[in-house]
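A.B. asks: here are the coordinates; sequence isn't available:
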């Protein structure tokens, strides 16, 4: 189940793919639900202290960086809020120093140099606009920067450029609130969502594989906030605000309602809670159903395991019934194919009915 039929990320791979934050984890730091390593209280306490120290260091670094930016903004009147490059200040000074020294007078050389400093077009455009608006420049330097800005804007994809500019502030704010979320990564996720023609649930799976299932509601909130900021910006990334943006907003709300409904219905059921399945287990099951509902037998086997066959029939019925009821409540728009979803419901109904019939027989035999 690691790769789906279309070559995309399969549900089982969602919680094992490395990302920017997990790639450097040591084996002992694996957070998989299947890890069964017993750690002593002393080890756990030591890890907690290390985690706290690491988080405190990250926060202190961020606050120090923020104070540096605030001071530089006061001194130069350049606004860095929409620039997500971590080293924007020294890079701006480096660019201005090169221009003031009369170097890189040729336009192609200047463009290459500027792109090397700010690889993201949105960052580069905002930097150039801010310098031209706020700084007192030599006439030659001002003309060179204005020509550079015009060239970058002409070469950039308008939707990619404006989406990056319009969501940058939201990305920075969410990154400050959640230190594990890099603003530049959030911006990239928003751009891909905006330009993607994939099923919305595939985007959701990608966010979970990138940021972790524990951040999925935060990522949804960010994407929605970025979408609203983009729609109300002076230059929206899409020309069809009411069409494109409303459609994307509808996708986000459909994902949120489906996830919330599925999880809340299941974790409120005592029998389901007794299975001791983790949230990632249920998410894998949910995504498997949505992608290939016709394989319901396989998905149930993957979720419940061989031990399910050892349960008495009334126990099987008690497990299947709430799962079936919850799946019936899912918005049909979430499924990749409505027709196969209907076949899944019929198969689920058959399995639940069969379990109930055997439960009745079992009950009569035990009288």
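C.D. replies: Nice, I can see it. Everything numeric in this text was worked out from a predicted model, so none of it was measured.

A.B. asks: contacts, neighbours, all on C-alpha from now
C.D. replies: Fine.

A.B. asks: which residues does residue 98 contact?
C.D. replies: Residues in contact with residue 98, defined by C-alpha atoms under 8 Å, 6 or more residues apart in numbering, are residue 104.

A.B. asks: report the secondary structure element holding the residue nearest in space to the middle of the chain.
C.D. replies: Nearest to the geometric centre of the chain sits residue 207, at 2.8 Å (C-alpha atoms, centre = their mean). Per DSSP states H and E, residue 207 falls inside helix 200-211.

A.B. asks: need the residues that contact the following helix or strand past that helix.
C.D. replies: For helix 200-211, the following helix or strand on the C-terminal side (DSSP H and E) is helix 216-231. With contacts defined as C-alpha under 8 Å, 6+ apart, helix 216-231 is touched by 163, 166-167, 170-171, 174, 186, 190, 204, 207-208, 236-238, 241, 245, 249, 252, 256.

A.B. asks: I'd like to know which elements the host helix or strand of residue 116 is packed against.
C.D. replies: In this assignment (DSSP H and E), residue 116 forms part of helix 107-117. Counting contacts by 3 or more C-alpha pairs under 8 Å, 6 or more residues apart in numbering; DSSP states H and E, helix 107-117 packs against helix 121-134, helix 139-155.

A.B. asks: now with 10 Å?
C.D. replies: With contacts taken as 3 or more C-alpha pairs under 10 Å, 6 or more residues apart in numbering; DSSP states H and E, helix 107-117 sits against helix 88-100, helix 121-134, helix 139-155.

A.B. asks: okay, pairing it with this:
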């Protein structure tokens, strides 16, 4: 289903494959704006738009790509990789090659002994092949021919890790860019993206796992990393996934960004008023409540009482009634569709949560003689 405000035909006729990432990013940004304005049912259709756009562009342009990923197309990543590994890496491989006649299979087996990450091996082989071409008069691997290197790379890319390797190569530049911001090494970030495209799990679970792995303070930056890595992968010379797989990943990525918008709305409301400065511990408790109330709306009463017991110490001059009113105000603007795929069911779940919170407020108000206010 295409949005009237974003007709697909206009994008198909105006944009080439090289601009696909920018188009997809713009569509996601537009979707997040619509979510913040409350037009969630409209924004959700953009996931289908992105999938359709992806399919249209790649079907029209992939036919022109007759060969697998060329060394030149990933030169920057290869050069960075070889700089990190030399000179010890080259010395070890040269020493191994001097032991006698070596086959591509033997070289590949030896590299697997040196490096646990197959993406590192692929980047190094690409880099060695590039060195052979660039430095014919100053060959750093004189005992290993280009044919052996190319055969080893070909065998590696035919193996069981080929999908992860392609994803790792295509996300390498993005991982490098985000490594400082997220305080993670590039290999860890590449593996995170590889896991994102290979693990068939719910977007909410991916969101939670990202917080556990990278920290609550980095959760928005991690989603930016996944989005940019995915778009780079889609637009790469040799994408890691099929059209159908990318469509599914785009939808998962889109849903995570919807969750981020809901997360931001919830936390913004919970941060209104006279609170002590935000801490990771307090934010984690609030987010844990946010996730659980989405997953277990029937447990709203117990979850709210637990949150009250855990979080009242973070608030200055606030009683339980005001605190639950704050929760109610934070839940009220959240979009229905984060609770269920079926909007009718989602609306019922959200209304049930709101009604339960209203009952809790009423109960506290009777004891404190404070007037009831909702929202």
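C.D. replies: That came in fine, so what should we check first? Bear in mind the structure is a predicted one, so any value in this text is a computation, not a measurement.

A.B. asks: how close does residue 355 of the second structure get to residue 33 of the second structure?
C.D. replies: Computed as C-alpha to C-alpha, to the nearest Å, the residue 355 of the second structure to residue 33 of the second structure distance reads 28 Å.

A.B. asks: same question for residue 13 of the second structure.
C.D. replies: Taken as C-alpha to C-alpha, the span from residue 13 of the second structure to residue 33 of the second structure is 25 Å.

A.B. asks: got it, and residue 348 of the second structure?
C.D. replies: Going from residue 348 of the second structure to residue 33 of the second structure by C-alpha to C-alpha gives 25 Å.

A.B. asks: my guess is residue 370 of the second structure contacts residue 325. True?
C.D. replies: No - using C-alpha atoms under 10 Å, residue 370 of the second structure makes no contact with residue 325, being 11.6 Å away.

A.B. asks: mutual contacts of those two, please.
C.D. replies: Common contacts of residue 370 of the second structure and residue 325, defined by C-alpha atoms under 10 Å, 6 or more residues apart in numbering, comprise residue 361.

A.B. asks: of residue 13 and residue 33 of the second structure, who's got more company?
C.D. replies: Counted by other C-alpha atoms under 10 Å, residue 13 of the second structure and residue 33 do not tie: residue 33 has more neighbours, with 15 against 8.

A.B. asks: which position in the first structure aligns with the more buried one?
C.D. replies: In the first structure, no residue is equivalent to residue 33 of the second structure according to TM-score structural alignment.

A.B. asks: which residues sit in contact with residue 33 of the second structure?
C.D. replies: The contact partners of residue 33 of the second structure, taken as C-alpha under 10 Å, 6+ apart, are 27, 39-40, 43, 261.

A.B. asks: also residue 242 of the first structure?
C.D. replies: residue 231.

A.B. asks: same deal with residue 96 of the first structure?
C.D. replies: With contact taken as C-alpha under 10 Å, 6+ apart, residue 96 of the first structure is in contact with 90, 102, 131, 137, 141, 145.

A.B. asks: now which of the residues you listed would you call buried?
C.D. replies: Buried members of the contacts of residue 96 of the first structure, counted by 16 or more other C-alpha atoms under 10 Å: 131, 141, 145.

A.B. asks: the last one maps to what in the second structure?
C.D. replies: This points to residue 145 of the first structure. Taking TM-score structural alignment, residue 145 of the first structure has residue 149 as its aligned residue in the second structure.

A.B. asks: with the first one instead?
C.D. replies: Taking TM-score structural alignment, the alignment pairs residue 131 of the first structure with residue 128 from the second structure.

A.B. asks: please enumerate the strands of the first structure.
C.D. replies: Counting by DSSP state E, the first structure has no strands to list.
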